[in-house]
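Novice: Predicted model and sequence follow; I will ask about them next.
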Amino acid sequence: MRWGLCSLGPGPAAVARIWGLPRFPCSLGWRGRTRGFVVRSVTGASSQLPSSSNGRYRDTVLLPQTSFPMKLLGRQQPDMELDIQQKCGFSELYSWQRERKAKTEFCLHDGPPYANGDPHVGHALNKILKDIANRYHMMRGSRIHFVPGWDCHGLPIEIKALSELGGNTQNLSAMEIREKARSFAKAAIEKQKSAFIRWGVMADWNNSYYTFDGRYEAKQLRIFYQMFEKGLIYRSYKPVFWSPSSRTALAEAELEYNPEHISHSIYVKFPLLKPSPKLASLIDGLSPVSFLIWTTQPWTIPANQAVCYMPDAKYALVKCSTSEDLYILAADKVTPVASTLKTTFEVISTFSGADLENGTCTHPLTPGKASPLLPANHVTMAKGTGLVHTAPAHGMEDYSVASQHNLSTDCLVDEDGVFKAVAGPELENKAVLEEGTDAVIKMLRAAKNLLKEEEVVHSYPYDWRTKKPVVIRASKQWFVNITDLKATAKELLKKVKFIPGSAQNAMVEMMARRPYWCISRQRAWGVPIPVFLHKTEDKFLINSQTVEHIVNLVEQRGSDVWWTLPPEQLLPEDVLSQVGGPDALEYVPGQDILDIWFDSGTSWSYVLPGADERADLYLEGKDQLGGWFQSSLLTSVAVRRTAPFKTVMVHGFTVAEKGEKMSKSLGNVIDPDVIINGGQDPSREPPYGADILRWWVAESNVFTEVTISSSVLNAARDDISKVSRYCF
């Protein structure tokens, strides 16, 4: 047999652990367990075999004999590993095992790493874990089905590609952006692929999958249309996470939360306009009365359409000892709010939230404009006053309230995150998170409706790539109706094995909290949503004929056709004649692209061998519980009514020696290439070779955060040396 799975240095047991094999792996020219290892000398290294103190029993025990040295110094280790990989035919192992007879097949579906940078230790942890799983099942007699892949589209790649150009990139055409992004992604793929091969990952590297491949894109578009036909994909005007710095909608998985974000929090008065019958009897002869509101997003006040309360909670009418003004707020919040405002409240009466029904208050910035008092389930007593300012264009729960009560959902903020002209001359063209916030606070103060302003440090969503804050903003987007998929998905997850088991509940909880899935993005580098928009009316064109025509074009020439072909060629002749013909075409191609989670989430359709096939294993980091695991599940359930996986294994992240997150700014990033080949200063960054890297993975508890540092690597090297002495 010619597997060539081990490197020089460690003995058989050590190598077995490193490469995920049973106790007796093959080495150079292995000819049977009782006949020993073929001997090859190592230049510059001692080949002296170790001896016991007296050597009395050496000749009576049958042990493998080898001139493999106990230790390779400096560059000898990585250089010898490369030599072994070439001579042992590492590159042929995957195809060899595919050709052998096997009763079972083990399919590990490779989640695509993102093609936006150099390989890092997170890649090493993930890829080596997968390789250990594959080799384990191979040695148990299974044929391995493993197709490595890359996630190639999306905003992070587009931003990095454009950043390399420098200067003004605003005037670049969509095709210029796409060409730059494609070149960047291809270069990143080659770097990562070389690293994965060097780490000894078993695969047919000439037959990987790429999400920018035309055949892959065509399958993805077919899934999109299947879901659209079933009513699971729709276009709607809704609030979504919006990145002003990237000028696009973002999914929850594309956010990172900055715990040190500073916002302006304000306490605002909403003067009572029309009391409910119960409230009227309580305040008879008392005036003025105002509802007390707290928010950390002052810029949303101009878009206010209502004030929400909790129907079952107790509320109080209080008198402020400082101003003698009358306020209404939750009874449980009277003392803490008074303390914050540095005053005391005298409780005049209490009543149920339901007693506020049919009342209205006055908008604090627009005299005469009514803001109705409405019951809502999302109101809590955790923070604030128990009364919630509601701006339907800037909150998911707010939008839900607006839908129930026919409130306006007009958005006053544009794609750059600045106030539109309709917001008024005092706010127009002001960035909502900067001078726009200051302007709103100034206006509230002038209207005498501002009680307190202070800075608050809290967790706030940021764009995962630009590292700048996002806003919630209503816009027209494409959505997946996951409400109709959740129940089936949850039932199917009960039949999936999770390692560790707690990951199952975490994934179910994340999915349960997800209100909808926005799958459209306003960028150029991605798969186009195959929809034509009417030039003058608010309607669109998509049907089986148009999609099949586009799919065929994409399959043959890639998704660039959406930007390179004239619109009349993107439509089949029969449809073209019905919508004005080539000279008076009523529709134009839409400019939205698909979310990259939809891109990668449909990979099962391209990689799994059969229409109903499920992978035996999905193995990724814990962040994919809300990312690739979830998007793969939802798309598979939508199209096939089955999960794409039988087992899901979740590992932790790599962290530095003291458990801190790795970052370039902290200077604690460890490069796998430096681990293997050494750094500029060998005394500080010695070359460990790939065996040490694999040992680190094999020996770690991967279900928690996985520590890597020079001391951890030194310990791994010592472990291998000890095992080598034991084995030889």
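Specialist: Sure, I can see it.
Novice: Please count neighbours and contacts with C-alpha atoms only from this point.
Specialist: Noted.
Novice: and for the longest helix seen in the chain, what are the contacting residues?
Specialist: Ranked by number of residues, the top helix in the chain under DSSP state H is helix 174-198. Contact with helix 174-198 is made by 82, 115-119, 124, 127, 150, 152, 157-158, 161-162, 205, 524-525, 560, 563-564, 673, 690, as judged by CA atoms under 8 Å, 6 or more residues apart in numbering.
Novice: Check stretch 324-335 too.
Specialist: Residues contacting stretch 324-335 (CA under 8 Å, 6+ apart): 287-292, 313-320, 344-345, 350, 381, 384-387.
Novice: what's the span of that stretch, first residue to last?
Specialist: 16 Å (CA to CA, to the nearest Å).
Novice: Kindly report the same for stretch 535-542.
Specialist: Where stretch 535-542 begins and where it ends lie 15 Å apart, using CA to CA.
Novice: Pull out the buried residues from it.
Specialist: Leu541 (16 or more other CA atoms under 10 Å).
Novice: Run through who's touching that stretch.
Specialist: For stretch 535-542, contacts defined as CA under 8 Å, 6+ apart pick out Pro530, Val531, Phe532, Leu533, His534, Glu586, Tyr587, Val588.
Novice: another one to put next to it:
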Amino acid sequence: MCADTPEYKDTLNLPKTDFPMRAGLPKREPGWLERWAQIGVYDKLREKEGRTPFTLHDGPPYANGHLHIGHALNKILKDMTVRSQQMMGKDARYVPGWDCHGLPIEWKIEEQYRKKGRNKDDVPVVDFRQECRKFAEGWVDIQRDEFKRIGITGNWENPYLTMDYHAEAVIADEFMKFLMNGTLYQGSKPVMWSPVEKTALAEAEIEYHDHQSHTIWVPFEITVVRGHGLDTHSRDLVEARVVIWTTTPWTIPSNKAVAYNPKIAYGLYQVDETEEESWTKPGDLYVFADALAEDALGKSRVTKFTRVRDVRSEEFEGMHLKHPFYGLEGADRFWDYDVPMIDGDHVTDDAGTGFVHTAPSHGADDYECFVARNWIDRMTHNVGEESEFLPHVPFFAGLKVFNHKGKEDKANNAVIAKLVECGGIIARGRVKHSYPHSWRSKAPVIFRNTPQWFAAIDRAVGDGQDAHGKTIRERALNSIDKLVEWTPQTGRNRLYSMIEARPDWVLSRQRAWGVPLTCFTKKGLLPTDEGFLLRDEAVNARIREAFEAEGADVWYAEGAKERFLGNDYNPEEYEQVFDVLDVWFDSGSTHAFVLRDREDGSEDGIADLYLEGTDQHRGWFHSSMLQSCGTKGRAPYRGVLTHGFTLDEKGNKMSKSLGNTVAPEQVIKQYGADILRLWVAQSDYTADLRIGPEILKGVADSYRRLRNTMRFMLGSLNDFTEDMRVDPSEMPELERWVLHRLAELDQKVRTGFDAYDFQGVFQALFNFATVDLSSFYFDIRKDALYCDGDSLTRRSALTVLDILFHRLTTWLAPVLVFTMEEVWLERYPGDESSVHLTDIPDTPADWLDADLAAKWAQIRQVRRVVTSALEIQRRDKVIGASLEAAPVVHVRDGEALDALKSVDFEDVCITSDIVLSGDPSPAEAFRMPEVDGVGVVFEKAEGEKCQRCWKILPDVGNHSHAGTCKRCNDALG
């Protein structure tokens, strides 16, 4: 629709805008960031009064490296949440934070020491802690700039850091609440221990990888059979041996029992024949689970065997065994003790022998079996912090399970060799299985019994009086079910099952960089004795005050014990605890020093939303729940949103070694941050998200299409003024249909933003912009916008474009923060102008018109048939443009025909003329199977081509302006 002659072209209302087709985002985005900083957009939003607060509490990333794509995904989702809630009328607050204590940072400093040949243990602890603090400060600054570059809004000038003095004081205070409410205790139980990092690890710090382990089948001689009412033939068991199977040979020296399951069928088996080389011999008797006997005997190279009889579970009651190392010369009777048979539900006949070697110091199930029998005094302490056998263990002292690099060392093979030497093994092998590793060092861990500090989650908290439960577990489970909304709902099930089954919380770590466990123990007393833990509010108050003023380093200062105990206690009678708190306790306490204590926190100390990846069900969601239920009595959040992980385009986990990582910095450098944000908005974050070069190309294409939509609106609105505005009631139907669609979308956008359904919102807006607007409404109204004079149609279209502008820019601003700012400033330049200071406009409900929408749905269906018929003519070069056509459209349905006749259907189809008929479609008519009852017969338009609007009409050339139609002639005046 462009004039053929220069003089007429100048009379058209063609779009005029400086808004470029090419975005140039990588170069231009930093300028908008500077502009927002100068304006103080985040602070200005806080000045808006009378709004309902909305607080998204930031889960703190570690300050120890550049951002990866998972960081970008997480922060963009948070940003879209905060911005959308703000633009819907809330006071949406976002205080970014960082986790600054703990092993990740301490590990980095140790790596620096190792490169310089220094030993961490030779450095004064406060000096070491100061180096950790300095390291964290540097990365906080780097990550802050990287997050801001992605367009994340928030209180960047005053974030929260877990190493701030106030934060350290509050973390210590929250710990001392556990001390005072009776849930803190010191216990000795097996925990997951990293020999590389030399500390206990929480479940949240564990990831599982394939690991090849030794497997051994070990026979235990039966020494005592004293079951209840046993038949005399049970005496034959004295000649038999019970066989266990294990993948951790190094735990055999710590064996204290063998477990069976009364529900399993067992049998007594005799070896008849063996291969030439076998650790068994004919006549040997063994007890196995029936389901596993053949496999186990086959592994021991038995070629023929006889099942002698059933072995009833009652026969195991009161049975005692010999340890495989019983009576060894040179062991000084170290293993000369009875090994009881015990029943346990954890024993299965899925693999092994149907009997479980039980070392309570090195296994969770093993430990629980001993706790249930009150056998805690039988625990062993045979393995040290480097996974080495301690000096008192015969034969194996000093041998390690894993070396300092996490590789297998000598312990397993030494134990196996000793078993072979003393006839204590009948088979061995290897198995690849899923095994726990530290998520930091990536090295395998061991279960190791060590004295640790725990929070009891099934012990009554204080006086046990609380609306949500007496214990931490009860409060947590009730919070999950009654107080928290989960997005997606599957998050509820995952956290519920984890907390339902979890053991007590291990709070202590044997490291240096963290908040210490600020407590004292009475010398000479056992952990179970009354008075073992010093509980004194005056002591606690002195600790809080000192930490607030000087930070947690004061705990390590000379004279700290005397300072905190004061004059009321003799320092010589107390031990000061120097373990540090699990960093998950730090981050789990953030609700107290951020939500509760800050002015920009939450009025009730509870967040509206926690938003993190699925791994945080065992991490921050979990620890925050436990910590808050121990001190506040309920969850610290009302809502939890969970997102998936990032994968490459093929669905593979990203890895530097595979070369398939996508760094946010690379995407921003090539495309701009808005493309990264658009990738998030287009993705289903409830599942794992894929990203890669081809995916990003598709995202960039979607962006270009949206940009073209915005550019058309800007160009068309260049001459729009308020006095041209038309009331909706006076608009043509097509414009009122657009307003109806806007009212529908407004509901979908607001509902979607409230449900954090960014993909649903964006998809609806993208389809509207590209299908309803660019391919339909804009396509139709270009003629009126370009060629009409001061007509009602043109003014109505401009009014609708203005309405569209204000809604699309604000609807899309939470996603495309830079581009919508650019679009906004193109119309509203000014020193303090910003789309991000604007709310989503209210959309009148009376714009909804279901009847009109149904009518135009019919019209669009018929239009599809017409445009498809004309496309064939264009393809066959019968016509060059649709304005050369004047088709005859046959419509069988009378209601649909009336609808078409009530509008300018030729304008809707972008033809110069159109004939509508209720007659049956002739045989040659074009039809579409999916649109029943419509046929189109192609006819060329009659008349001359208007040199201004290009329509072919009979009246062209009959007006004062040469070569024009009446509409164009009138427009020219």
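Specialist: Alright, I've got the coordinates. Model, not experiment: these values are computed from the prediction.
Novice: returning to that earlier point: in helices, which of the contacts of stretch 535-542 of the first structure appear?
Specialist: Of the positions in those, not one sits in helices, assigned by DSSP H.
Novice: Taking those together, which two end up most distant?
Specialist: Pro530 and Glu586 (16.0 Å; CA to CA).
Novice: can you give me the strands in the stretch 301-450 of the first structure?
Specialist: With DSSP state E, counting those that start in this stretch, the ranges of strands along the stretch 301-450 of the first structure come out as 306-309, 314-320, 326-330, 345-352, 360-362, 370-375, 387-390, 450-463.
Novice: Quick check: which of the ones you listed is nearest to Ile144 of the first structure?
Specialist: With CA to CA as the measure, strand 450-463 is the member of those nearest Ile144 of the first structure (38.4 Å).
Novice: Pull up the aligned stretch in the second structure for the closest one.
Specialist: For strand 450-463 of the first structure, the aligned range in the second structure is residues 425-438, judged by TM-score structural alignment.
Novice: mind listing what Lys782 of the second structure touches?
Specialist: Counting by CA under 8 Å, 6+ apart, Lys782 of the second structure touches Met1.
Novice: And it, how close does it get to Leu739 of the second structure?
Specialist: Relative to Leu739 of the second structure, Lys782 of the second structure is positioned 18 Å away (CA to CA).
Novice: Let's verify the most centrally placed residue in the first structure: helix, strand, or coil?
Specialist: Geometric centre of the first structure, nearest residue: Ala253, 3.5 Å, by CA atoms, centre = their mean. Of the three states, Ala253 of the first structure takes helix according to DSSP: H, G, I helix; E, B strand; the rest coil.
Novice: Please tell me how far it sits from Ser245 of the first structure.
Specialist: Here Ala253 of the first structure is placed at a distance of 17 Å from Ser245 of the first structure (CA to CA).
Novice: Tell me how many other residues surround the counterpart of Thr635 of the first structure in the second structure.
Specialist: Structural alignment (TM-score structural alignment) places Thr635 of the first structure against Gln627 in the second structure. Using other CA atoms under 10 Å, Gln627 of the second structure has 29 neighbouring residues.
Novice: which residues touch Gln627 of the second structure?
Specialist: For Gln627 of the second structure, the contact set (CA under 8 Å, 6+ apart) comprises Phe585, Gly588, Ser589.
Novice: The last one matches what in the first structure?
Specialist: Matched to the first structure by TM-score structural alignment, Ser589 of the second structure sits across from Thr602.
Novice: Please tell me how far its match sits from Val639 of the first structure.
Specialist: Distance of Thr602 of the first structure to Val639 of the first structure, computed by CA to CA: 10 Å.
Novice: shared neighbours of these two, anything?
Specialist: Common neighbours of Thr602 of the first structure and Val639 (CA under 8 Å, 6+ apart) are Ile223.
Novice: Of those two, which one has the most company?
Specialist: Set side by side, Thr602 of the first structure and Val639 show more neighbours around Thr602, with 27 against 15, by other CA under 10 Å.
Novice: ok, now which ones touch the more buried one?
Specialist: With CA under 8 Å, 6+ apart, Thr602 of the first structure has these contacts: Gln220, Ile223, Ser631, Ser632, Thr635, Ser636.
Novice: Who has more neighbours out of Pro530 and Glu586 of the first structure?
Specialist: Taking other CA under 10 Å, Pro530 of the first structure and Glu586 do not tie; Pro530 has more neighbours (24 against 17).
Novice: Looks like the more buried one contacts Glu548 (just checking).
Specialist: No: with contacts counted by CA atoms under 8 Å, Pro530 of the first structure stays clear of Glu548, the gap being 10.0 Å.
Novice: neighbours of Pro567 of the first structure, just the number please.
Specialist: If you count neighbours by other CA under 10 Å, Pro567 of the first structure ends up with 17.
Novice: what does it align to in the second structure?
Specialist: By TM-score structural alignment, Pro567 of the first structure lines up with Ala560.
Novice: For burial, what's the neighbour tally of the closest residue to its match other than its chain neighbours?
Specialist: In space, and not counting its chain neighbours, Ala560 of the second structure is closest to Val554: 6.9 Å by CA to CA, 6 or more residues apart in numbering. By the measure other CA under 10 Å, the count of residues near Val554 of the second structure is 15.
Novice: how about Val554 of the second structure, what does it touch?
Specialist: Val554 of the second structure sits in contact with Ala546, Phe547, Ala560, where contact means CA under 8 Å, 6+ apart.
Novice: which of those line up with contacts in the first structure?
Specialist: Shared with the first structure under both residues aligned by TM-score structural alignment, their matches' CA atoms under 8 Å, the contacts from the contacts of Val554 of the second structure are Ala546, Phe547.
Novice: Could you tell me which of the contacts of Val554 of the second structure are located in helices?
Specialist: Ala546, Phe547, Ala560.
Novice: could these be laid out in CSV, adding distance to Asp536 of the second structure?
Specialist: Below are those laid out as CSV (distance: CA to CA, whole Å):
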residue, distance to Asp536 of the second structure
Ala546, 16
Phe547, 17
Ala560, 16
